[in-house]
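> sharing a model that was predicted from the sequence below.
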Amino acid sequence: MLRHALIIEDEILIALEVEVLLRDQGFTSIDVADNARDALDLALRHRPDLITADYRIVGGTGVDAVSAIMAHLGPIPVVYVTGNAASVSSGGSNQVVEKPVSPTRLARACQVATQSAA
């Protein structure tokens, strides 16, 4: 089964780290965007099963990017991977993992997010 993830992150090393961790979680297709416009374009092209988003990205926030995506596609599980956890809310299918990224915490957050959305 193809599982697609969208990583919204403007720090390439963190995006690569998150990509490796998501592949370990069974995601077989991954897009990376560093700004809200590209994130929306990629999400519309390949509807993600999961989104990871940083709070601060090029020209805006990951929260705004996620809101724009969901306005077009409806609810999608989200894991915010951020150094600014107080700026995003968790709950429902949204989870928050603080940087530096712990593989165990990210794996658990992805599981909770996707199970909550099911």
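Noted; the coordinates are in hand. Numbers count the residues shown, from 1 in each chain.
> going forward, measure contacts and count neighbours with C-alpha atoms only.
OK.
> select the longest helix from this protein.
helix 103-117 (DSSP state H).
> from the contact counts, what lies against that one?
With contacts taken as 3 or more C-alpha pairs under 8 Å, 6 or more residues apart in numbering; DSSP states H and E, helix 103-117 sits against helix 12-24, strand 78-82, strand 94-98.
> helix, strand, or coil at the residue nearest the centre of the chain?
In the chain, the centroid-proximal residue (C-alpha atoms, centre = their mean) is Thr52; its distance is 1.0 Å. Here Thr52 is recorded as strand under DSSP: H, G, I helix; E, B strand; the rest coil.
> hmm, His4 and it touching each other?
No. In this structure Thr52 lies outside contact range of His4 using C-alpha atoms under 8 Å: 11.4 Å.
> and the nearest residue to Asp34 once chain neighbours are set aside, how far from Gln25?
Counting by C-alpha to C-alpha, 6 or more residues apart in numbering, the nearest residue to Asp34 once its immediate chain neighbours are dropped is Asp10, at 4.2 Å. Between Asp10 and Gln25 the distance is 22 Å, computed by C-alpha to C-alpha, to the nearest Å.
> and here's the other structure:
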Amino acid sequence: MTLRIMLVDDQDVVRAGLRLLLDGRGELEVVAEATDGRRVLETALRHRPDVIVMDIRMPETDGVDAITELRGHWPADFGECPAVLVLTAFDLDSYVYAALRAGANGFLLKTSSPDELAAGISVVAAGESILTPSITRRILRQYIADGPPITARRRDPGTAKPDSAVACARDRLGELTARELDVLRLIALGYSNLEIAGELDLSEPAVKSRVARLLSKLGLSNRVQAAIVAYETGVATFSSG
């Protein structure tokens, strides 16, 4: 099956390069582009991509705001919201942390190889996350210790909206079963469904079902948000795993 890709970047040369790389692969097709975060929701609704590959730092409306709008306004009758794979030039960046909290399915550095990018797209399209443990833990460790970064955003801090999804999820942890908490901890450690199945002696379909159930109970969009909640609440720790 061919995956439909939407590119979001304010630089024409970057979008052209990404299109050239991705369209050259039979399993990927670039169906839409946007030059700014303001047009992400509108363009995605028109073209229905499977995955949105998005720069995080853009003028006018950055990737964090674009992801927040996409997650908050995607119509239920349109089916599943597109997965979002963030591209960034910086592996320690408050924008990346904010994008993960807002609902990005993961991130890759702009220095990633074409094969890594293509693989990342396939992973998030399948409902998994690009959650490289070493880099993600560094980001979470830095920003959880200091609190969610607000000053890095280009808006007036007084107008910033609280991250309601992650905040509400913290209050819903008590609804999870002991087994679901085990799954949540392993998600935070970067385990895939197959690896979780091996660790907990479950079938892969059973793990997939438990992941979907815990995300639903917590009111979260994806595994990355679940990992953030796990670290922020102590379900997972930086010394575990």
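The structure has been received and is ready for your questions. All figures in this text were calculated on a predicted structure; none of them were measured in a lab.
> who has more neighbours, Asp10 and Gln25 of structure 1?
Asp10 (18 against 15; other C-alpha atoms under 10 Å).
> wait, is the more buried one part of a helix?
No. When classified by three-state DSSP, Asp10 of structure 1 is found to be coil rather than part of a helix.
> roughly how far apart are it and Ile69 of structure 1?
17 Å.
> and Lys99 of structure 1, what pairs with it in structure 2?
Using TM-score structural alignment as the criterion, Lys99 of structure 1 maps onto Lys110 of structure 2.
> run a quick neighbour tally on its match.
Neighbour tally, Lys110 of structure 2, other C-alpha under 10 Å: 15.
> if we can go back for a sec, pull the distance from the longest helix of structure 1 to the chain's centre.
11 Å (C-alpha atoms, centre = their mean, to the nearest Å).
> that one to strand 94-98, inter-axis angle?
Per axes from the mean of the first three to the mean of the last three C-alpha atoms, to 10 degrees, the angle that helix 103-117 of structure 1 makes with strand 94-98 is 170 degrees.
> buried ones in helix 103-117 of structure 1?
For helix 103-117 of structure 1, the neighbour count (16 or more other C-alpha atoms under 10 Å) marks Pro103, Leu106, Ala107, Ala109, Cys110, Gln111, Val112, Ala113, Thr114 as buried.
> so Val58 of structure 1 touches Asn35, yeah?
Yes. Val58 of structure 1 lies in contact with Asn35 (C-alpha under 8 Å); the separation is 5.0 Å.
> from the helices and strands packed on helix 103-117 of structure 1, which stretch is densest packed?
strand 78-82 (a mean of 27; mean count of other C-alpha atoms under 10 Å).
> give me the stretch of structure 2 that that one matches.
With TM-score structural alignment as the criterion, strand 78-82 of structure 1 aligns to 84-88.
> list of residues touching the matching stretch?
Stretch 84-88 of structure 2 is touched from outside by 51-57, 67, 96, 99, 103-110, 120-121, 124, with contacts defined as C-alpha atoms under 8 Å, 6 or more residues apart in numbering.
> ok, now with 7 Å
51-56, 104-110 (C-alpha atoms under 7 Å, 6 or more residues apart in numbering).
> in JSON lines: those, plus distance to Ser216 of structure 2.
JSON lines is the format used below for those (distance: C-alpha to C-alpha, whole Å):
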{"residue": "Val51", "distance to Ser216 of structure 2": "21"}
{"residue": "Ile52", "distance to Ser216 of structure 2": "22"}
{"residue": "Val53", "distance to Ser216 of structure 2": "25"}
{"residue": "Met54", "distance to Ser216 of structure 2": "25"}
{"residue": "Asp55", "distance to Ser216 of structure 2": "28"}
{"residue": "Ile56", "distance to Ser216 of structure 2": "27"}
{"residue": "Ala104", "distance to Ser216 of structure 2": "17"}
{"residue": "Asn105", "distance to Ser216 of structure 2": "16"}
{"residue": "Gly106", "distance to Ser216 of structure 2": "19"}
{"residue": "Phe107", "distance to Ser216 of structure 2": "23"}
{"residue": "Leu108", "distance to Ser216 of structure 2": "26"}
{"residue": "Leu109", "distance to Ser216 of structure 2": "29"}
{"residue": "Lys110", "distance to Ser216 of structure 2": "32"}
